[in-house]
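Q: 3D, please:
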Amino acid sequence: MNRTVHPIEQESYRILRSRLDTSGFAPLHRAVLERVVHASADLAYATDLVAYEGDLRTAHEALHTGAPIVADVEMVAAGITRRRAVCRLAEATAVPGLTRSAHAVRLAYEEVGPGAVWVIGCAPTALEELIALDAAPALVIGLPVGFVGAAESKAHLRASGLPAVSNVSEKGGSAVAAAAVNALLYTAHPLPHPEEDNR
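A: Got it, this is the predicted structure:
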């Protein structure tokens, strides 16, 4: 299904590309980076975002063959425009040693099982719980925001060896997390890139 791009979005991308040269990035990394920058108006993501083209290609294939998407909060789920995302936060409760967000991750995993694309844009505790589970994700988009635990949880994600998109700093949030998965959903099958890197 072709997507109609609004003129405002077209102009936003024109301005973005006039200020930031993304031509050296591999195709899916470029698509994710540009959509995150478009969603945030923050050019610093060019050096803050961490992603590997091989991981993105695997996730792209999974998404385009029906892999479920899980969001940590409804704001992330609402921002994913092409597919319905599973979000179990409304049914989760705080239990001893577990936040509601972490409990929601457990509930979602019981529903979707392995092979899902997980999109964490709010709660570092949700990301930490997902890392602790043996969830075998197709991809973890780990972009929680905040001064408490956000940067640390993203560092743990990168150290875990899971296929991931993350960023180094404390910034992030629902809009950029949703933007990252939308980039993969909107992108047709990309051509190979000569300098494709996959760790």
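Q: from here on, contacts and neighbour counts on C-alpha atoms
A: Will do.
Q: what sits against the residue positioned nearest the centre of the chain?
A: Against the mean C-alpha coordinate of the chain, by Cα atoms, centre = their mean, the closest residue is Ile141 at 2.8 Å. Ile141 makes contacts with Val117, Trp118, Val119, Ile120, Gly121, Ala164, Val165, Ser166, Ala177, Ala180, Val181, as judged by Cα atoms under 8 Å, 6 or more residues apart in numbering.
Q: assign a three-state SS to it, would you?
A: Following DSSP: H, G, I helix; E, B strand; the rest coil, Ile141 is assigned to strand.
Q: that one and Leu185: what is the separation?
A: 13 Å (Cα to Cα, to the nearest Å).
Q: go on, Val32?
A: In terms of Cα to Cα, Val32 sits 10 Å off from Leu185.
Q: with Arg83 instead?
A: Using Cα to Cα, one gets 8 Å for the distance from Arg83 to Leu185.
Q: neighbour count for these two, which is higher?
A: Neighbours were counted for Arg83 and for Leu185 using other Cα atoms under 10 Å; Leu185 has more, 18 against 15.
Q: so which residues of the chain form strands?
A: Here the chain has its strands, by DSSP state E, at 49-51, 69-71, 117-120, 139-142, 164-167.
Q: deepest of those, which one?
A: Per residue and on average, the most neighbours among the strands of the chain fall to strand 117-120, with a mean of 30 (mean count of other Cα atoms under 10 Å).
Q: now the other sequence, so there's something to compare against:
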Amino acid sequence: MEKSNYIILNPQGIETESMQIISRELMHLSLPEDLAPIIKRVIHTTADFEYGQLFEAHPDALANAQKAIKVGCNIYTDTSMIIAGLSKPSLAKYACDAKCFVHDEGVKTEAKAKGITRSIVGIDKASSDKSFKIFVIGNAPTALVRLCELYKEGVVKPDLVIGVPVGFVGAAESKDMLRDSGMPYMLVRGRKGGSTVGVAILNAILYGLGK
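A: Model (predicted):
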């Protein structure tokens, strides 16, 4: 296939040009230098420049995440989609493993018996395993609320919580709860977010370690 005069066909060339466009269009914002690659990766994924103003991070979040990854932590996600999107070479490089429990039969059974979401039970199960140091919540506000409760109870102490559940019911409120919890966090304010945003944030952190 010949190169089009209007469309770049090389994958690396597409990403390079995209990042250059994003950088130009974000020049009016004073992004923190250490967080700029993460914010740009989110915008690259969503084509939504509002994330440049909605993204927020705890002062210790990035450094904590980097340390946890370097020692090979486990990562818990609330959707299988997040696991599918994470960079497998980067995870393997640091001996990190990402897991999601919402489809486990035991989790399904317990959630049905208690009349609660599988996301809540999945968080309970992950929190009982101290090897999980990073939590990525892209879909379920109930998972994020439960994680905040468990932290307050002293059950879990994450090095990073990526809190980006999307939606109209509880999404914004759960992020406010995360901000006030005391846990190191990265979040996007309001209703926006989703699994793809969670993937973009964690992949950006992983890619940054390789530079």
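Q: re earlier: can I get the contacts of Ile141 of the first structure in a markdown table including distance to Pro96 of the first structure?
A: Shown next, in a markdown table, are these (distance: Cα to Cα, whole Å):
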| residue | distance to Pro96 of the first structure |
| --- | --- |
| Val117 | 27 |
| Trp118 | 24 |
| Val119 | 24 |
| Ile120 | 22 |
| Gly121 | 23 |
| Ala164 | 29 |
| Val165 | 30 |
| Ser166 | 28 |
| Ala177 | 28 |
| Ala180 | 33 |
| Val181 | 32 |
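Q: which one among the residues you listed gets closest to Ala155 of the first structure?
A: Taking Cα to Cα as the measure, Ala155 of the first structure lies nearest Ser166 of the contacts of Ile141 of the first structure, at 8.4 Å.
Q: give the equivalent position in the second structure for that closest one.
A: By TM-score structural alignment, Ser166 of the first structure lines up with Leu187 in the second structure.
Q: the residue of the first structure most remote from its centre and Cys122 of the first structure: what is the separation?
A: Relative to the C-alpha centroid of the first structure, counting by Cα atoms, centre = their mean, Pro96 is the outermost residue, at 28.3 Å. As judged by Cα to Cα, Pro96 of the first structure and Cys122 of the first structure stand 21 Å apart.
Q: equivalent analysis for Val168 of the first structure, please.
A: For Val168 of the first structure relative to Cys122 of the first structure (Cα to Cα), the value is 15 Å.
Q: these two: who's more crowded?
A: Under the criterion of other Cα under 10 Å, the comparison of Val168 of the first structure against Cys122 puts Cys122 first, with 26 against 19.
Q: quick check: closest non-adjacent residue to the counterpart of the more buried one in the second structure.
A: Per TM-score structural alignment, the equivalent position to Cys122 of the first structure in the second structure is Asn139. Among residues not flanking Asn139 of the second structure along the chain, Pro165 sits closest, at 4.4 Å (Cα to Cα, 6 or more residues apart in numbering).
Q: gap between stretch 23-38 of the second structure and the chain center?
A: 19 Å (Cα atoms, centre = their mean, to the nearest Å).
Q: just the buried positions in that stretch, please.
A: Neighbour counts over stretch 23-38 of the second structure (16 or more other Cα atoms under 10 Å) mark Leu26, Leu35, Ala36, Pro37, Ile38 as buried.
Q: what's the closest non-adjacent residue to the last one?
A: This means Ile38 of the second structure. The shortest distance from Ile38 of the second structure to any non-neighbouring residue, by Cα to Cα, 6+ apart, is to Ala204 (5.1 Å).
Q: how many neighbours does the counterpart of the one you found in the first structure have?
A: Mapped onto the first structure by TM-score structural alignment, Ala204 of the second structure lines up with Ala183. Ala183 of the first structure: 21 surrounding residues under other Cα under 10 Å.
Q: please pull up the equivalent of Ser101 of the first structure in the second structure.
A: By TM-score structural alignment, Ser101 of the first structure lines up with Ser119 in the second structure.
Q: list just the nearest of the contacts of Ile141 of the first structure to Glu110 of the first structure.
A: Nearest member of these to Glu110 of the first structure, counting by Cα to Cα, is Trp118, at 13.4 Å.
Q: wait, doesn't the closest one sit right on Pro137?
A: Yes - applying Cα atoms under 8 Å as the test, Trp118 of the first structure and Pro137 come out as touching, 7.1 Å apart.
Q: pull the contacting residues for the aligned partner of Ala57 of the second structure in the first structure.
A: Using TM-score structural alignment, the equivalent of Ala57 of the second structure in the first structure is Ala51. Ala51 of the first structure sits next to His29, Ala164, Val165, Ser166 when contact means Cα under 8 Å, 6+ apart.
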